[in-house]
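Visitor: I'll drop the sequence and a predicted model, then ask my questions.
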Amino acid sequence: MADLTDLGIADLRDGVRDGSFAAVEVAEAFNARVVGAKALNAFLVETPDHALTAARAADAARAAGDAPKPLAGVPIGMKDLFCTAGVQTTAASHILEGFVPPYESTVSQNLWDAGAGMLGKLNMDQFAMGSSNETSYFGNVISPWRRKDGGNAPLAPGGSSGGSSSAVAARLCPGATGTDTGGSIRQPAAFVGISGIKPTYGRCSRWGTIAFASSLDQAGPMARDVTDCAIMLEAMSGFDAKDATSLQLEVPRWEAHLSPDLKGKRVGVPKDYRVDGMPSEIEALWQQGIDWLRDAGAEIVEVSLPHTKYALPAYYIIAPAEASSNLARYDGVRYGLRDLPDGANLQDMYAATRADGFGDEVKRRILIGTYVLSAGFYDAYYTQAQKVRALIARDFEKAWEVCDVLLTPTAPSAAFALGEKSSDPIAMYLNDVFTVPSSLAGLPAMSVPGGLDKDGLPLGLQIIGKPLDEQGVLNAGLAIEERAGFLARPEAWW
């Protein structure tokens, strides 16, 4: 039998169901894999007992002849943004170090109800603010990939869901949760050669997920292929009365309706996504993706999204503004870090706690957000950014009149070395240039691996869909996946 850690979600689920192997064997194999990969720094907390308890329940249910749960026998990784009852949850920030929630996030509870087990809590950019997983208080996550002939410089796994991307790519878990505010599922998925989907805003509950920008944050799965993403997304999604933005809709059966046949579908190629200085390899992969979708039966049409060029600046006003409001609750009074200098009053404690507890990137975004919301600047910045957001959403609505999905690159480059862009925030923010517009519009979007660059590093293609059309996005992703035949994986050095 092949190593169980080489199997994805669908194969693990089916193997446990038909008795090819026991769920406990699966949990033990992945627990051992996690223990042996400390060098990646992907996990902040390991929870082998959680995975084994879920596995024993799956094996007992099968022995009793009970109907199997959707994810019975499948252990996963949980991004440390999701509150997990009795397990430390920090959002990779010093200010929450030691915080153990007494409650479970809705998304994680949905996954446990579906039979999944938890291998541990995954490292991430602090409060989900970053594109390289270099802002974590607990150290950088390192990509399992290396440049083919470019030395051994450690590479960024993308962010903010860098622990999730690194763990899935390195076979530490078959799937992991991520969150996507401006591209934090899709960009890291592209950097490490896996798939990841951000569903329509409201598909997955935000309750119990530590907030960054509440009008943008959305949970989604990261896994090795499109089918595994569909399986996991079904388990994660659903209406939640505790989240006012949750969509009161039945969860579609995405896995059952997967099809790579795109006959009768129209794929839009936005001319506005051809940015100056884009590497020729990204251009070539984009054209290859167009050819693959045409081969799948789709008609290719050019579309225009004229306000795309304003998406990034609008995002970096709206998201920090919401972050400055959301992060005001971290004051050292009720939970988490408390820094109380001798003779300090309440204001001194607030200042000391936040100065010590928040990282530089978090502070930068809080300052930006507080500035754009301040008297005299609210209308000039925040109100204008919201107007631009409405125009971007309108651009997409017009595009849907002539096409069913859009195809773009996921990121403007392959993975870069750690430290390569950390001194230049603007260069770092530009990583999100292709992912931010669909986030501002609340649309479903997915990254699937398309090939390797000249250094042997993965490159991703992004599919953007109409509101609530995750099926269309998944199907187009499957069409690319089947034609790309992407089987590359990093050589173990860790």
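Guide: Yep, it's here. Just so you know, these numbers come straight off a predicted model, no measurement behind them. Numbers count the residues shown, from 1 in each chain.
Visitor: alpha carbons only for contacts and neighbour counts from here, please
Guide: Noted.
Visitor: and the residue lying closest to Phe377 once chain neighbours are set aside, what element?
Guide: In this structure, Phe377 finds its nearest non-sequential neighbour in Tyr371, 7.2 Å apart by C-alpha to C-alpha, 6 or more residues apart in numbering. Using DSSP states H and E, Tyr371 maps to helix 360-372.
Visitor: what's that helix packed up against?
Guide: Helices and strands touching helix 360-372, by 3 or more C-alpha pairs under 8 Å, 6 or more residues apart in numbering; DSSP states H and E, are helix 311-326.
Visitor: assign Trp112 to helix, strand or coil.
Guide: Taking DSSP: H, G, I helix; E, B strand; the rest coil as the rule, one finds Trp112 in the helix state.
Visitor: which ones are touching it?
Guide: Applying C-alpha atoms under 8 Å, 6 or more residues apart in numbering to Trp112 gives the contacts Ala54.
Visitor: what segments of the stretch 351-494 of the chain are strands?
Guide: 405-409, 445-452, 458-465 (DSSP state E, counting those that start in this stretch).
Visitor: contact partners of the shortest one?
Guide: In this case it means strand 405-409. Identification of contacts with strand 405-409 by C-alpha under 8 Å, 6+ apart yields 266-270, 273, 282, 285-286, 289-290, 434, 460-466, 472-473, 476.
Visitor: and if you look at the second one?
Guide: With contacts defined as C-alpha under 8 Å, 6+ apart, strand 445-452 is touched by 186-187, 189-190, 193-200, 225-226, 285, 289, 410, 438, 458-465, 470, 473-474, 477, 480-481, 484, 486.
Visitor: could you redo the last one with a cut-off of 6 Å?
Guide: The contact list for strand 445-452 (C-alpha atoms under 6 Å, 6 or more residues apart in numbering) reads 186, 193-198, 458-464, 484.
Visitor: any idea of the angle that strand forms with strand 405-409?
Guide: Orientation check (axes from the mean of the first three to the mean of the last three C-alpha atoms, to 10 degrees): strand 445-452 against strand 405-409 gives 50 degrees.
Visitor: one more structure, for comparison:
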Amino acid sequence: MKFHAAFAVALLATACTPSEAPVERWKRYDESGAIAANAVHENVRMRYQLVQSKFQDKNLLWAPFKAALDAFGEDQYAELAPLVLEQDIPTLQGHVASGRMTYEDLTTFFLYRIRKLESDSSTTLHAVVALNPDAIEDARRLDREREQATHPIYGMPILLKDNINTAKLPTTAGAALLADHTPPSNAFIVDQLNANGALILGKVNLSEWAYFFCDDCPLGYSAVGGQTLNPYGRGKFETGGSSSGSGVAVAANYATAAIGTETSGSILSPSSMNSVVGLKPTIGLASRTGIVPISSTLDTPGPMTKTVVDNAIVLDAMHGADKADAITSEAPVQRNFLKAISAGTLEGKRLGALTELLEGDSLYAKAVDALRASGAKVIEIIPPEVSLNGFLSVLNGDMIRDLPHYFNTAAAPEFAGMDVAGAMAFNRRDSGLHMPYGQARFEGIVADPVTNSGLDSLVAMLHEEGRSFFDEPMATHGLDALISVNNYHAAYAAVAYYPGLTVPMGYSAKGEPAGLTFYVPSHEEERLLGLAAAYEAASKQRQAPLLR
């Protein structure tokens, strides 16, 4: 295909060379050539109308760190790179314990890397929308208090999807309406991470309003952050979404981990498409309080990491009961996600593989071969045909109620009383700036006549349909898990309340990443992590993207 080569050439033509400008200085570039190059992309969602954000001056992101980053320099970056890039959390903690680096070194390395790559139009991924101005000082404090550490997440820099409230940083959901919105308090999961010693490095881009705003628009686009690009092929491959920036940032080694959110596929999709590990937990395992919602029925946050062990560590640090989110009280209290990793095995495990995928996806077939070689019993299945009619109405019915609740209880006071209709009216003030791809899904929300009683009936019906999709083959064949690809069956898992975890399973002939996705019944995350860790150890498919 010629479109991706032309896209890359168009971006490269505008790149700053070291002799032209300092590495840290971002300059807006002429993106018309890059947009024209993608105008004939075979995937209509990748026919971009714009790439750069019209709201963001990237130089402001790293301005608080200029002196520290200039002092850090290329030599120290190159010295630390082998200790940091592609390393899991236990390895990083080992380096700190041995004195090879500090948490300040680690944090500064990631900030330097973000500035280095995001300042250059030939390498920028448009993944980061905010950075914690106190990140280096926070790291110094964590170094001083390291003796008090009680959790392996301690000192690890984490990025958050920009629909997760942070009291020190804007939370925008990617929307122009919220471009200057800083909420009064953190989301519950952010407080959980902080309590366990994590370092919040910043916020990452997302598909605007968690991809429930425009129709058939590019994944990874938001008015605030612009167009996130896939590090395995900028302008060539989709980023997945809606946790696009989370997947891209982890793949690009911008942090040790990121947090995403999912209603239906929004963690699994960008994780698989950026060759990282993503977990959509059982709804209620992690709190939704302080997260811009789509659906209180189906929303959940979850960890996105380079390895399964890191995923378990982050999940352990963020989960917990929250009085403000009643469903969290239904989750089992005693969990041991890390023990599940060490105990994970494929020997004797019964896994259901979908016949249609075995026949049509060579990477999936190779993954099944690897599972069998590791002792798993893989059974071909054809799941029952079920109907997801009404799924969209559940999201419509929830969001028209849940978004005003967020504005009234978790947003800055000036947004009290805001709702979907109000957001639509704001966008119409400047459609080119606020909604270049339209707002068809918002229009669908206000047009949907679903009532409260009708919504409850739809949720119950869809839950039974989703359970049938998984439960029948699981029971018939005595399966430990069902295996799929990417987010292909995420909607069924969403309504069935099944958790899912995707692990890198390789790359297409064109270089596009794909993930093997495991599904298990509700609250069986330990089983999920154990199976995924065993497959990861047997396959070792993740390869870092070719970035500087």
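Guide: Structure received. Everything numeric in this text was worked out from a predicted model, so none of it was measured.
Visitor: overlay them and tell me the TM-score.
Guide: Overlay of the two chains. TM-score (TM-score structural alignment, normalised by the length of the first structure): 0.82; 448 aligned residues with a C-alpha RMSD of 3.1 Å.
Visitor: doesn't Ile282 of the first structure fall inside a helix?
Guide: Yes. Looking at Ile282 of the first structure with three-state DSSP, it is inside a helix.
Visitor: list the contacts of it.
Guide: Per C-alpha under 6 Å, 6+ apart, neighbours of Ile282 of the first structure: none.
Visitor: and the gap between it and Ala39 of the first structure?
Guide: Distance of Ile282 of the first structure to Ala39 of the first structure, computed by C-alpha to C-alpha, to the nearest Å: 30 Å.
Visitor: give the burial count for the aligned partner of Asn31 of the first structure in the second structure, as a bare number.
Guide: Residue pairing (TM-score structural alignment): Asn31 of the first structure is matched to Leu111 of the second structure. Neighbourhood size, Leu111 of the second structure [other C-alpha atoms under 10 Å]: 25.
Visitor: sorry, back to before: pick out the most distant pair among the contacts of strand 445-452 of the first structure.
Guide: Lys198 and Ala484 (21.2 Å; C-alpha to C-alpha).
Visitor: tell me which of the two has more neighbours.
Guide: Between Lys198 of the first structure and Ala484, counted using other C-alpha under 10 Å, Lys198 has the larger neighbour count: 33 against 16.
Visitor: quick one: what's aligned to that one in the second structure?
Guide: Checking TM-score structural alignment: Lys198 of the first structure goes with Lys280.
Visitor: does its match really touch Gly302, like I thought?
Guide: Yes. Assessed by C-alpha atoms under 6 Å, Lys280 of the second structure is found in contact with Gly302 at 5.4 Å.
Visitor: quote the end-to-end distance of stretch 442-452 of the second structure.
Guide: Start and end residues of stretch 442-452 of the second structure are separated by 19 Å (C-alpha to C-alpha).
Visitor: list the buried ones in that stretch?
Guide: Buried residues in stretch 442-452 of the second structure, counting neighbours by 16 or more other C-alpha atoms under 10 Å, are found at Phe442, Glu443, Gly444, Ile445, Val446, Val450.
Visitor: same deal with stretch 320-338 of the second structure?
Guide: Across stretch 320-338 of the second structure, burial judged by 16+ other C-alpha under 10 Å covers Gly320, Ala321, Asp322, Asp325, Ile327, Thr328, Ala331, Phe337, Leu338.
Visitor: how about stretch 362-369 of the second structure?
Guide: Leu363, Tyr364, Ala365, Ala367, Val368.
Visitor: which bit of the first structure covers that stretch?
Guide: Using TM-score structural alignment, stretch 362-369 of the second structure lines up with residues 284-291 of the first structure.
Visitor: distance from that stretch to the second structure after superposition?
Guide: Overlaying the second structure shows stretch 284-291 of the first structure at a mean distance of 1.7 Å from the equivalent residues (mean C-alpha distance after the TM-score superposition for the first structure).
Visitor: would you point out which residue is most central in the first structure?
Guide: Note on the first structure: the residue nearest the mean C-alpha position is Ile185, at 2.2 Å, using C-alpha atoms, centre = their mean.
Visitor: that residue matches what in the second structure?
Guide: The alignment partner of Ile185 of the first structure in the second structure, by TM-score structural alignment, is Ile267.
Visitor: sorry, back to before: distance of the residue nearest to Phe377 of the first structure from Arg365 of the first structure?
Guide: 10 Å.
Visitor: now do Ser237 of the first structure
Guide: Between Ser237 of the first structure and Arg365 of the first structure the computed distance is 30 Å (C-alpha to C-alpha).
Visitor: with Arg206 of the first structure instead?
Guide: Noted for Arg206 of the first structure: a distance of 21 Å to Arg365 of the first structure, by C-alpha to C-alpha.
Visitor: look at these two and report which has more neighbours.
Guide: Per other C-alpha under 10 Å, whichever of Arg206 of the first structure and Arg365 has more neighbours is Arg206, with 25 against 20.
Visitor: pretty sure Cys403 of the first structure sits against Val269.
Guide: No. The pair Cys403 of the first structure / Val269 is not scored as a contact, 9.2 Å apart, by C-alpha under 6 Å.
Visitor: more crowded one of these two?
Guide: Val269 (23 against 20).
Visitor: the aligned partner of that one in the second structure: what secondary structure?
Guide: Residue pairing (TM-score structural alignment): Val269 of the first structure is matched to Ala353 of the second structure. Secondary structure, three-state DSSP: Ala353 of the second structure is strand.
Visitor: could I get the buried residues of stretch 362-369 of the second structure in JSON lines, plus columns for distance to Asn230 of the second structure and secondary structure?
Guide: Below are those laid out as JSON lines (distance: C-alpha to C-alpha, whole Å; DSSP: H, G, I helix; E, B strand; the rest coil):
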{"residue": "Leu363", "distance to Asn230 of the second structure": "20", "secondary structure": "helix"}
{"residue": "Tyr364", "distance to Asn230 of the second structure": "22", "secondary structure": "helix"}
{"residue": "Ala365", "distance to Asn230 of the second structure": "25", "secondary structure": "helix"}
{"residue": "Ala367", "distance to Asn230 of the second structure": "23", "secondary structure": "helix"}
{"residue": "Val368", "distance to Asn230 of the second structure": "27", "secondary structure": "helix"}
